[in-house]
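Trainee: Fold the following, please.
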Amino acid sequence: MDLLTKNTRLKKIFDELFIDDDPVVFTTRLRIARNLENYVFPHCITKKDAGYLVDEVLMALRGFQGTFFVVPMAEIDNLTREFFVERHIISPEFAEDDPSKVLILFPEKGIRILVNEEDHLRISICGKKKNLEKMWNILNIFDDNLSRKLNYAFDDGFGYLTSCPTNLGSALRASALLFMPALKMAREIKKIFDTTLKPGYLLRGFYGEGSQSMGNLYQVATGPALGKKEQDIYKDVISIIEVLKQHEFATMEKINIRYIKTGIKNFLDKVYNSNSGIDSQKAIKGISLLLFGKNLGIIKVEAKLLKMLVYRVLPASIQIEAGGALEPEERDLFRVQMLRQELRGAYV
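Mentor: Have a look, this model is predicted:
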């Protein structure tokens, strides 16, 4: 946690999530996987060679324009690692006390590199749906520059060689975190996903593969990249978003607004008047109701504030905000006090 409390600039980077102003889209992401020619894949690599690989990557980044931060996972505490997971900076599997796992951040470019994850390099950029083409151009130029310093594992027939065969080809995956409460209430998400969208698209939970939905938030992602052009891949995710968005809006018209209003009033009453705390799951459920109410036009509150609150109420994030580790009961009390302050102007 010292990493964040002492470096206010770095803390600001993590607080400034690329929240979309779209009512359904939280954020979109492009991610490429790269491996180095002279090393075995991460699941087979020795700790010694993994360390050499980190050194080689850092050497290659010397001379790159712009400031970047290097964050070895072994040099930060559990709370900070959990915070990174909550903010979708790293994957849950990456949050280990392992000196060979290193996070590299280029804040001006919005680029993040995970070294020694499932692949040697997972390079990603996050942003708004409308900026996907610009995001791809930034990521592509960065990757081209890095490829001049590192020997990527590449095959003329299969493209970039990756740990998982589904990433072969361009090794690009596009994804979006979507807010779909109406479809969730109507139990229509999986049905629409299975019957309307092309095979290969992926539906995941809040933290990606293997996780559950939280606050009516789902991650949707493009599938295998082999044989597809990069532009077609990131345009695919736009198509996914638009299809699901249309179904979400159509389903919203069938929702019992009185039920939503009652849920919102009960949550706000708890926030404003209760002397007890509120845990993260109940907080996220309540914030999700508020955001749904905003989309339905029955509550006046800034959508971006609500989207940020989804992250801020999570266990590690609330402790970072409080300035130190807290017991569960202390977290719950601090959380409700923070919500009371932030939602003081919210009303139905």
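
Trainee: contacts and neighbour counts: CA atoms only from here.
Mentor: Will do.

Trainee: So which residue is dead centre in the chain?
Mentor: With distances taken as CA atoms, centre = their mean, His88 lies nearest the centre of the chain, 3.5 Å away.

Trainee: for the protein, longest strand please?
Mentor: strand 25-34 (DSSP state E).

Trainee: Checking my notes, Gln231 in a strand, right?
Mentor: No: read with DSSP: H, G, I helix; E, B strand; the rest coil, Gln231 is helix and lies in no strand.

Trainee: re the thing from before, helix, strand or coil for the residue nearest to the centre of the chain?
Mentor: Put simply, His88 is coil when judged by three-state DSSP.

Trainee: so Ile284 touches Val310, yeah?
Mentor: Yes: using CA atoms under 8 Å, Ile284 is in contact with Val310, at 5.8 Å.

Trainee: Strands along the stretch 201-348 of the chain, start to end?
Mentor: Using DSSP state E, counting those that start in this stretch, the strands of the stretch 201-348 of the chain run over 202-204, 217-221.

Trainee: So which elements touch the first one?
Mentor: This means strand 202-204. strand 217-221 (3 or more CA pairs under 8 Å, 6 or more residues apart in numbering; DSSP states H and E).

Trainee: Tell me which residues are up against the strand it packs on.
Mentor: 173-181, 201-208, 237, 240 (CA atoms under 8 Å, 6 or more residues apart in numbering).

Trainee: So which of those residues are in helices?
Mentor: Pro181, Val237, Ile240 (DSSP state H).

Trainee: Now tabulate these in CSV and tack on distance to Phe154 and neighbour count.
Mentor: Listed next are these as CSV, based on distance: CA to CA, whole Å; neighbours: other CA atoms under 10 Å:
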residue, distance to Phe154, neighbour count
Pro181, 42, 23
Val237, 25, 25
Ile240, 29, 20
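
Trainee: Let's see this one next, to set against the first:
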Amino acid sequence: MNLEHFLKSDGPSWLEVKGSDADIVMSTRIRLARNLVGYRFPLSFDEQEAKQIDQVVTQALLNRNNGDHFFSHFTIKEMPALQRQILVEKHLISPLLAKKEKSASVVISNDESISVMVNEEDHLRIQCLSPGFQLYETYELANQLDRYLEKHIPYAFEESFGYLTSCPTNVGTGLRASVMVHLPALTMSKQMKAIIQTLTRLGMVVRGIYGEGSENLGNIYQISNQITLGKSEEEILNDLQNVVEQIIQNERNARQLIMQQAPIALEDRIQRSLGTLKYARIMTSEEAASCLSNVRLGIDLNIIKDVPLSILNECMILIQQGFVQQYAGTTLQATERDLFRAKLLREKLNAKTKNSVEKGEEKYDV
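Mentor: Presented below is the predicted three-dimensional model:
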């Protein structure tokens, strides 16, 4: 497939609404960090080594193409900055890979559930994404690909340490499991600070929607394991599963309490947000994310019944800077982006004009 297929806001399988906890858990991600024997780590290797690694990894992946997962390969330095940004916004590559100048690439499956980053912080990072709360299923998908690659590529591995990685925090299993959760009630009731402190003590880390250094736009958080050494993959997954299950219950309790204590105020907040999304003429990404969070909560609580949750998931990606400019077809200044973002949201959330924006029939004059 060509790159244009992966630059659309719709299509990713991990954006589907799936599972009994889909009202809180948006997606699950498994990432495995691996390096090849005989090459320096990306922090110190040269361009020739980078090219060799890219060729070895890419060839192995493309040889595995099958009906379920057909892979496509893209070189990072050949992409314009906007295309790189869009892939970051879709969680298909990391912000670090998007900045790479040496030979680096990404291999993406046709349904976007798998992406393998080549020459990021490590030689390769296998990433699998699934909708909802599917830790074990997503890990098995990543593990199958990892086992295949290990048969064809000699990994850097030591019995006493496990898989060797550029950063010591990834040594051992090289496994980072994360769950993206929507926690509006815990955020409203100002419980998140205490929860984050507790999770840190348990060896977990809480980050924003785009990982390390990003903010929690729209009350969306990523919860992941911090420790990769000294624990088995099963122990890491079990610990995260238990933690997230507890957070889900805490969020449900917080939602119920808000509904009991201030139902009218909550409904007013939700309906005002829906009105803003449907009729506002200018909107920052922060305001859009906040309104989308409120409307999502309204859908989960059955206050709003005529907006599909899948549209809200897509809009969370659609409001980001890269997508806004792609839909506009030109580079936009901050104010222009805010204007066009509001226009996109109006069209997505108003049924009469929904089809026009999906087909790209309407142009924007900047």
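
Trainee: Mind checking the TM-score on these two?
Mentor: With the length set by TM-score structural alignment, normalised by the length of the first structure, the two chains reach a TM-score of 0.89; 340 aligned residues with a CA RMSD of 2.4 Å.

Trainee: mean deviation of the longest strand of the first structure from the second structure?
Mentor: Aligned to the second structure and superposed, strand 25-34 of the first structure gives a mean residue distance of 0.6 Å (mean CA distance after the TM-score superposition for the first structure).

Trainee: ok so, going back, of the strands of the stretch 201-348 of the first structure, which stretch is the most buried?
Mentor: strand 217-221 (a mean of 24; mean count of other CA atoms under 10 Å).

Trainee: Relative to the whole chain's centre, how far out is that strand?
Mentor: Remark: strand 217-221 of the first structure is offset 10 Å from the chain centroid, using CA atoms, centre = their mean, to the nearest Å.

Trainee: ok, now stretch 143-159 of the second structure?
Mentor: Worked out by CA atoms, centre = their mean, stretch 143-159 of the second structure lies 25 Å from the chain centre.

Trainee: try stretch 335-345 of the second structure
Mentor: The answer for stretch 335-345 of the second structure is 22 Å, by CA atoms, centre = their mean.

Trainee: What helices and strands are in contact with the longest strand of the first structure?
Mentor: strand 121-127, helix 132-147, strand 172-179.

Trainee: Now tabulate these in TSV and tack on distance to Lys254 of the first structure and mean neighbour count.
Mentor: Below are these laid out as TSV (distance: least, CA to CA, whole Å; neighbours: other CA atoms under 10 Å):
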stretch	distance to Lys254 of the first structure	mean neighbour count
strand 121-127	31	22
helix 132-147	32	15
strand 172-179	17	25
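
Trainee: Redo those as a markdown table? Include distance to Glu342 of the first structure.
Mentor: Putting those into a markdown table (distance: least, CA to CA, whole Å) gives the following:
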| stretch | distance to Glu342 of the first structure |
| --- | --- |
| strand 121-127 | 24 |
| helix 132-147 | 31 |
| strand 172-179 | 21 |
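
Trainee: what about these, which gets the closest to Ser163 of the first structure?
Mentor: Among those, strand 121-127 comes nearest to Ser163 of the first structure, with 10.8 Å by CA to CA.

Trainee: residues making contact with that closest one?
Mentor: Applying CA under 8 Å, 6+ apart, the external contacts of strand 121-127 of the first structure come out as 18-20, 27-35, 110-115, 135, 139.

Trainee: Where in the first structure does stretch 221-234 of the second structure fall?
Mentor: Alignment of stretch 221-234 of the second structure against the first structure: residues 218-231, by TM-score structural alignment.

Trainee: Now do the matching stretch: distance to the chain's middle.
Mentor: The answer for stretch 218-231 of the first structure is 17 Å, by CA atoms, centre = their mean.

Trainee: With distance to Glu230 of the first structure added, can I get the strands of the stretch 201-348 of the first structure in CSV?
Mentor: Supplementary listing: these in CSV, determined by distance: least, CA to CA, whole Å:
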stretch, distance to Glu230 of the first structure
strand 202-204, 17
strand 217-221, 14
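
Trainee: Would you mind saying which of those lies nearest Gln246 of the first structure?
Mentor: Using CA to CA, the strands of the stretch 201-348 of the first structure put strand 217-221 closest to Gln246 of the first structure, at 15.1 Å.
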